[in-house]
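Chemist: what would the 3D arrangement of this be:
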Amino acid sequence: MNAIFSNTDRAEVLTQALPYIKKFNGKTIVIKYGGNAMLTEELQHQVMQDVVLLHLVGIKVVLVHGGGPEITGMLKRLGKESQFVNGLRVTDRETVEIAQMVLAGKINKNLVSFLEALGGDAIGLSGMDGRMLMAKVKDESLGYVGEITKVNPGPIIDIMQKGYIPVVSSLGCDKEGNVYNINADTAASKIASALHAQRLILMTNIPGLLRDKDDPSSLIPQLDLEETECLIKTGIISGGMIPKIECCISALKNNVSKAIIMDGRIPHSVLIELFTDSGAGTMITKKKKAPKASAQKGNEHHD
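Modeler: Have a look, this model is predicted:
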């Protein structure tokens, strides 16, 4: 394949990406990173390449990560069984200490190291730093699972202004110093809103929003808030997809231009979304524009 992909072809790819690079230059993109894309070394490498490339062409990238599978693995190694209620981890004091160790320590610093090895400049943070993510108990039965009450974007803004990529782990705190484990999708949504981000990208392990959850070919490429809320009422959006969609809706209603749910298992899906006509996954907009005669889904991605 490389033999037939000439230098002229490579140059053509770059020139086609140029309008999109220009469009997003200086804009803020918040990417929630996790799931399979985090656990597979090859995919992790490709996502980090995408983030570094965006950074080097002048796009302000904020990487927000969770690490549920790694927390579960660490708990298992320590002989502690994970318990979930409605998809949320029951988090006692010991569990939140382990979550803090895994998220703010191992995962966060590994991602920073990975980005820097690829030529990016990155600094790791947690939502506890600078009281970036203030939180309270979400549900007493869940223990130290946090609901975000306030976002202080100052530390992220300071780091971006100095030319670094902020890498933020989804932990929060309260005024008493209690630590809370926070859903990474929610953290990314709230941070994106506080930064007035151009895009919120949620990386998942499915193609996007499907009209039939058992049929990957039923991907819905684009819809607006009204259509999204209708699909929730009719049950097409259900189960674990509802919290992700609600994060997108909240972001769109609070300063974010567009939100995307995409498949993190697809190589370079972030670049495909931002720098091509076709885009990737499902884009949710505030209000869908009237399509032009020749418009495709991707053409509206960059309005």
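
Chemist: drop to CA atoms for contacts and neighbour counts, all remaining ones
Modeler: OK.

Chemist: which ones are touching the residue lying closest to R211 once chain neighbours are set aside?
Modeler: Closest residue to R211 apart from its sequence neighbours, by C-alpha to C-alpha, 6 or more residues apart in numbering: S218 at 5.3 Å. Residues near S218 by C-alpha atoms under 8 Å, 6 or more residues apart in numbering: L210, R211, D212.

Chemist: just the buried subset of these, please.
Modeler: Buried members of the contacts of S218, scored by 16 or more other C-alpha atoms under 10 Å, are L210, R211.

Chemist: reformat the contacts of S218 as JSON lines; add distance to H302 and secondary structure.
Modeler: Output for the contacts of S218, formatted as JSON lines (distance: C-alpha to C-alpha, whole Å; DSSP: H, G, I helix; E, B strand; the rest coil):
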{"residue": "L210", "distance to H302": "23", "secondary structure": "strand"}
{"residue": "R211", "distance to H302": "24", "secondary structure": "coil"}
{"residue": "D212", "distance to H302": "27", "secondary structure": "coil"}
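
Chemist: Provide the secondary structure category for the closest residue to T149 other than its chain neighbours.
Modeler: Once flanking residues are discounted, T149 sits nearest to A135: 5.1 Å by C-alpha to C-alpha, 6+ apart. Three-state assignment for A135 (DSSP: H, G, I helix; E, B strand; the rest coil): strand.

Chemist: helices of this structure, start to end?
Modeler: Listed in chain order, the helices of the chain (DSSP state H) span 7-24, 36-39, 41-56, 68-77, 93-100, 108-117, 154-161, 184-194, 225-233, 241-252, 269-275.

Chemist: closest one to V167 among these?
Modeler: V167 lies closest to helix 108-117 among these, at 6.8 Å (C-alpha to C-alpha).

Chemist: for the comparison step, fold the sequence that follows:
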Amino acid sequence: MVPGPGAVPADPVKPPSRAPGPRTADHRARTVIEALPWLETYQDRIVVIKFGGNAMVDDELKQAFARDVVSLRYAGLRPVVVHGGGPQISALLNRLDLEVRFAAGLRVTTPEIMDVVRMVLAGQVQREIVGLINAHGPFAVGLTGEDARTMTATRRPAWVDGEPVDIGLVGEITRVDPDTLRALLDRGRIPVVSPIARGEDGQIYNINADLAASALAVALGAEKLVMLTDVEGVYANWPHTTDVIGRMTATELEKLLPSLASGMVPKMEGCLRAVREGVRMAHVLDGRVPHSLLLEVFTDDTTGTTVVPDARDTEDDNR
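Modeler: Below you'll find the predicted structure:
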């Protein structure tokens, strides 16, 4: 049809948008309807999210994560982000020609490496995440476990094949003071926490981000703990199959823990501690899947592995 006088023709490059067809509209409506009970369930509830793995070095995934966290905040939840930074730390150590070594699933941290860890986590990674979130509104505030003595730690022991090993300045959290985080949440902010803590002796410790997220979730009385990582979940019989365990109780996880790959141990140890100490559920999700966080919170299309307390392992629990 030829436009009449004064009409504005359609953009010759971008075709005019069309109303969604019945199936598309129905799908969108179902998605919104499906989210409604979860919006009610999680209103004003704290969700602690550990952001790590390869998702932290992929620009599109980082952008998607920031949008998802802000979406949670707008939906009435109170998100807290605890970030890792392993790939970035290893990259800088390689450039500085410093040894990258792990034992018992944890980075061996000499005083020299601790300086790099502190610089990368608090000076690079945290600032980038804060900036990405704040591109969508003035919400994110960065801090470390040192700030306001939010986390206090002591040197963490480690064993490999039953033998003690020295992993250096790797800390184990002994105390959490959540007051600063609660004050930020009450003001509508999104805390972004770097997993660094100070000991009673003044020593600075490198804290595994999974365990830091778990400790903060317990101290804050979080509804759930979400571990975003670069695996699909807990495999039932790795490496023989790639079948993911969708749901397990704390006791089931405790029995499985010794057989897990070393990199999964801190994640699942964190999940176990969280649900044993009051967090209603913990999830391990594939952070390589865009918007996996929103899918977990607001839909029934949950992937990954969910860990629940033994006493609440019923159909009345969430997914």
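
Chemist: any idea what the residue nearest to R211 of structure 1 aligns with in structure 2?
Modeler: Under the alignment (TM-score structural alignment), S218 of structure 1 maps onto D243 of structure 2.

Chemist: against structure 2, where does stretch 188-197 of structure 1 fall?
Modeler: Aligned using TM-score structural alignment, stretch 188-197 of structure 1 spans residues 213-222 in structure 2.

Chemist: distance check, the counterpart of the residue nearest to T149 of structure 1 in structure 2 against M281 of structure 2.
Modeler: Here A135 of structure 1 is matched to A153 in structure 2, going by TM-score structural alignment. From A153 of structure 2 over to M281 of structure 2 the distance is 25 Å, taken as C-alpha to C-alpha, to the nearest Å.

Chemist: L209 of structure 1 matches what in structure 2?
Modeler: Checking TM-score structural alignment: L209 of structure 1 goes with V234.

Chemist: give me the neighbour count for that match.
Modeler: 26 (other C-alpha atoms under 10 Å).

Chemist: list the contacts for it?
Modeler: The contact partners of V234 of structure 2, by C-alpha under 8 Å, 6+ apart, come to V244, I245, V284, G304, T305.

Chemist: out of those, which is most surrounded?
Modeler: For the contacts of V234 of structure 2, neighbours tallied by other C-alpha under 10 Å; top is V284, 26 neighbours.

Chemist: quick check: closest non-adjacent residue to the counterpart of that residue in structure 1.
Modeler: Using TM-score structural alignment as the criterion, V284 of structure 2 maps onto I261 of structure 1. Distances taken as C-alpha to C-alpha, 6+ apart put L202 closest to I261 of structure 1, at 4.9 Å, once the chain neighbours are dropped.

Chemist: and if you look at T282 of structure 1?
Modeler: Per C-alpha to C-alpha, 6+ apart, closest to T282 of structure 1 is P221, 4.5 Å.

Chemist: I'd say the one you found and M283 touch.
Modeler: Yes - counting by C-alpha atoms under 8 Å, P221 of structure 1 does reach M283; the two are 6.2 Å apart.

Chemist: which of these two has more residues huddled nearby?
Modeler: When P221 of structure 1 and M283 are compared for neighbours, M283 comes out ahead with 27 against 20, by other C-alpha under 10 Å.

Chemist: residues contacting the more buried one?
Modeler: P221, Q222, L223, K258, A259, I260, I261, H301.

Chemist: which of those residues are conserved in structure 2?
Modeler: Mapping these onto structure 2 (both residues aligned by TM-score structural alignment, their matches' C-alpha atoms under 8 Å) leaves P221, Q222, L223, K258, A259, I260, I261 still in contact.

Chemist: where's the match of V284 of structure 2 relative to E41 of structure 1, distance?
Modeler: Distance, I261 of structure 1 to E41 of structure 1, using C-alpha to C-alpha: 21 Å.

Chemist: what does D212 of structure 1 give?
Modeler: Taken as C-alpha to C-alpha, the span from D212 of structure 1 to E41 of structure 1 is 30 Å.

Chemist: so who does whatever residue of structure 2 lines up with E12 of structure 1 touch?
Modeler: Aligned by TM-score structural alignment, E12 of structure 1 pairs with R30 of structure 2. If you count contacts by C-alpha under 8 Å, 6+ apart, R30 of structure 2 has none.

Chemist: and R198 of structure 2, by the same measure?
Modeler: G145, E146, R149, M151, T152, A153, I204, Y205.

Chemist: nearest the middle, which residue of structure 2 would you pick?
Modeler: Among the residues of structure 2, the one closest to the centroid is K50, at 2.0 Å (C-alpha atoms, centre = their mean).

Chemist: contacting residues for that residue?
Modeler: K50 of structure 2 sits next to V81, V82, H83, G84, A209, D210, A213, L225, V226, M227, L228 when contact means C-alpha under 8 Å, 6+ apart.
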